[in-house]
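Chemist: quick check, what structure comes out for this input:
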Amino acid sequence: MTRADAFIVLGATGHIGSVVARTLLRDGHQIVAVVHDEAKAAGLKSLGAEIAIVDLGDPQALRATLRRGRRAFLLNPPAPVTTDTNAGETRTATSIAEAVGGAGLEKVMVESTYGAQPGDAIGDLSVLWNFERAVGAAAIPAAINRGAYYYTNLDMLPDEARQGSITTMFPAQLKIPMVAPADLGLAAARRLASPLDDVGIRYVEGPEAYSFDEVAAAFAEILGHAVTVRTIKRSEWEASFMKAGFSERAAHAYARMTEVSLAGFDMPENPIRGAIDLRDYISTLVKEKSAG
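Modeler: As a prediction, this is how the structure comes out:
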């Protein structure tokens, strides 16, 4: 593999990065899959990917890996919710951005989020806003995809839905942009491989916006019984997160992130549209949970 051929993919075994990696391989590109657990990368290795075990908190080691390719997909992994997520994710984002500087890349693709903005302890919204700008400081052509509310946030709901209700912090009738991580991966792979002038911020969401009433209706249709929505009051949010295993600091950050998001979702006029709709995702989710 020569530098002129290779694309570097961070988080290559995750929900988004795995789709980026497999799409690039399918399209004939050579990739270096950056992972922290080689055992999880066996499938990618069998498809022809090179595997690099790298600590994303080590900018020198990561820079050396980035120098093996000409373009890179950059994803800041989530910190364990049992820790101070804001602090942990900020450290990793800073390290990745530092590694990009001096790596000699011709283009990067940055995975970010709807609502990215400066702020104090507002989770991904501020962490990824700062990440966008830190990577941009390297003066490398950068495509930035801001993804809508992940369908994977619904993965904890099937057991509740089987009991006849689901809980959320969002008003039941509020329509919000949602997207499947697989669609985010496809969009990222396309922009990573696109011409050098395809840069700047684009928004990525699913076929349409959905409300939690519609989430409940999808579960009801698939499970064959009524499913209602219970919206948790703001005063209960942090306790709810902590009951689910979040640290106190993580619970505060996630509650603040939800609060800021509710104050005004990005509603771009021309987003990149994914193909996976809500019902299809929930149908697959229910089958997988039943099989598990």
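Chemist: contacts and neighbour counts: CA atoms only from here.
Modeler: Noted.
Chemist: from residue 70, how far off is the residue of the chain most remote from its centre?
Modeler: Residue farthest from the centre of the chain, counting by Cα atoms, centre = their mean, is residue 225 at 31.5 Å. Distance, residue 225 to residue 70, using Cα to Cα, to the nearest Å: 52 Å.
Chemist: the structure of the following sequence is requested for comparison with the preceding one:
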Amino acid sequence: MYVILGATGKAGRATVAALRANGAAVRAVVRDLARAEGLSALGCEIAVADLNDPAALRAAFEGATAAQIICPVPFRADDPAAEMRRTIDTVAGALAAAAVPTVLAISDYGAELAAGTGVTLAFHHMEVRLSALPASLTFLRSAEHMQNWVRVIAVAAETGILPMLHHPVTKRFPTISAPDLGPIAAALLTTPADGTGVDGAGPRIIHAEGPRRYTAEDAAAALGRIVGRPVVARELPRAQWMATLERGGLSPGYAALVSELYDAHNAGQIDAEAGVGELRRGTTDLSAVFAALLSSR
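Modeler: Have a look, this model is predicted:
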């Protein structure tokens, strides 16, 4: 039985679909039963649990062959870092209590760094916390998700200006379509790592990004081809980041974490960890994601 947290999300649902396509038994964990209809149609067992409810999580993990976990990002929370750490600690405790033998955690590029990475620091905490478990561990470190561009490309499509936190606009950076993580994760779940987080060789580290890297100028050109008008990438001045992010719906606390993360990006600190693990690639191009995002608005 494969237990998948965040099963209604883009990455989680894609993992579920890949596992079910191969006939695996899947227990999909959701917070809202009303959103589970599609998962039931795929043949999943459904468990309802809030990620901050240790008893419900332990029940969801009982009897699991393996579990995929992800920490949701509370972008409207006053103190998102504390909330993410609290969720991670609760999930880790439930995994230990249920003695889940194999765990895959969807992590983040830069999670090996212990300071100065903003929101990614929560994923560092997750990796440290899970490494204490007596389980076969895999950390699937994901590049930033292409779907996170949804707000900014909608504005750029109307104005012809693509404002960027990635500086300079000629720098290439890694990114991946979130559903592309699903097949990668499913393959890793069904081939557990040899070591453990306590006594063995240590967690298996896998980095995941798309078929190629892009510059902001590449992104603007792709968007321009879709909307049929020129789109130009422009560096958003650092002094405007917080206000812009807050106008986009982020809490001041989360906007500060995102700003710190992009400072680290622009300093060249957020990348696949050199000499560690392996790289697996998704297949979806950025232009295909942009087209889908715009058509769904």
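Chemist: returning to that earlier point: quick one: map the residue farthest from the centre of structure 1 onto structure 2.
Modeler: Residue 225 of structure 1 maps onto residue 229 in structure 2, with residues paired by TM-score structural alignment.
Chemist: wait, what's in contact with the residue nearest to its match when sequence neighbours are not counted?
Modeler: Sequence neighbours aside, residue 160 is the residue nearest to residue 229 of structure 2 in space, at 7.4 Å (criterion: Cα to Cα, 6 or more residues apart in numbering). When contacts are counted by Cα atoms under 8 Å, 6 or more residues apart in numbering, residue 160 of structure 2 touches 224, 229-232.
Chemist: buried ones from these, can you make that a ChimeraX selection?
Modeler: Buried members of the contacts of residue 160 of structure 2 can be picked out in ChimeraX with the line below, counting by 16 or more other Cα atoms under 10 Å:
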select :224,230,231,232
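Chemist: which of the contacts of residue 160 of structure 2 sits closest to residue 170 of structure 2?
Modeler: Proximity of the contacts of residue 160 of structure 2 to residue 170 of structure 2 was ranked by Cα to Cα; the top entry is residue 232 with 11.9 Å.
Chemist: please name the nearest non-neighbouring residue to the closest one.
Modeler: Going by Cα to Cα, 6+ apart, residue 232 of structure 2 has residue 161 as its nearest residue, at 5.1 Å.
Chemist: isn't the one you found right up against residue 231?
Modeler: Yes. If you go by Cα atoms under 8 Å, residue 161 of structure 2 and residue 231 touch, sitting 5.6 Å apart.
Chemist: which parts of structure 2 are strands?
Modeler: 2-4, 26-30, 45-48, 66-69, 102-108, 136-142, 144-145, 161-164, 175-176, 204-209, 232-235, 278-281 (DSSP state E).
Chemist: mean distance, the fourth one to its aligned residues in structure 1?
Modeler: After superposition onto structure 1, the average distance of strand 66-69 of structure 2 to its aligned residues comes to 0.5 Å, using mean Cα distance after the TM-score superposition for structure 1.
Chemist: in structure 1, what stretch matches that strand?
Modeler: Using TM-score structural alignment, strand 66-69 of structure 2 pairs with 71-74 in structure 1.
Chemist: got the contact list for that stretch?
Modeler: 6-10, 66, 96, 105-111, 188, 192.
Chemist: quick one: neighbours of the residue mapped onto residue 92 of structure 1 from structure 2, just the number.
Modeler: Mapped onto structure 2 by TM-score structural alignment, residue 92 of structure 1 lines up with residue 87. Residue 87 of structure 2: 20 surrounding residues under other Cα atoms under 10 Å.
Chemist: same deal with the one 3 residues further on?
Modeler: When neighbours are counted by other Cα under 10 Å, residue 90 of structure 2 registers 19.
Chemist: quick one, what contacts it?
Modeler: Here residue 90 of structure 2 is in contact with 51-54 (criterion: Cα under 8 Å, 6+ apart).
Chemist: now with 7 Å?
Modeler: Contacts here follow Cα atoms under 7 Å, 6 or more residues apart in numbering; on that basis residue 90 of structure 2 touches 52, 54.
Chemist: now check structure 2 for the residue matching residue 130 of structure 1.
Modeler: So, by TM-score structural alignment, residue 130 of structure 1 is matched to residue 125.
Chemist: so how far is residue 76 of structure 2 from its match?
Modeler: 20 Å.
Chemist: so which of these two has more stuff around it?
Modeler: residue 125 (19 against 15).
Chemist: can you give me the neighbour number for residue 69 of structure 1?
Modeler: For residue 69 of structure 1, using other Cα under 10 Å, the count is 24.
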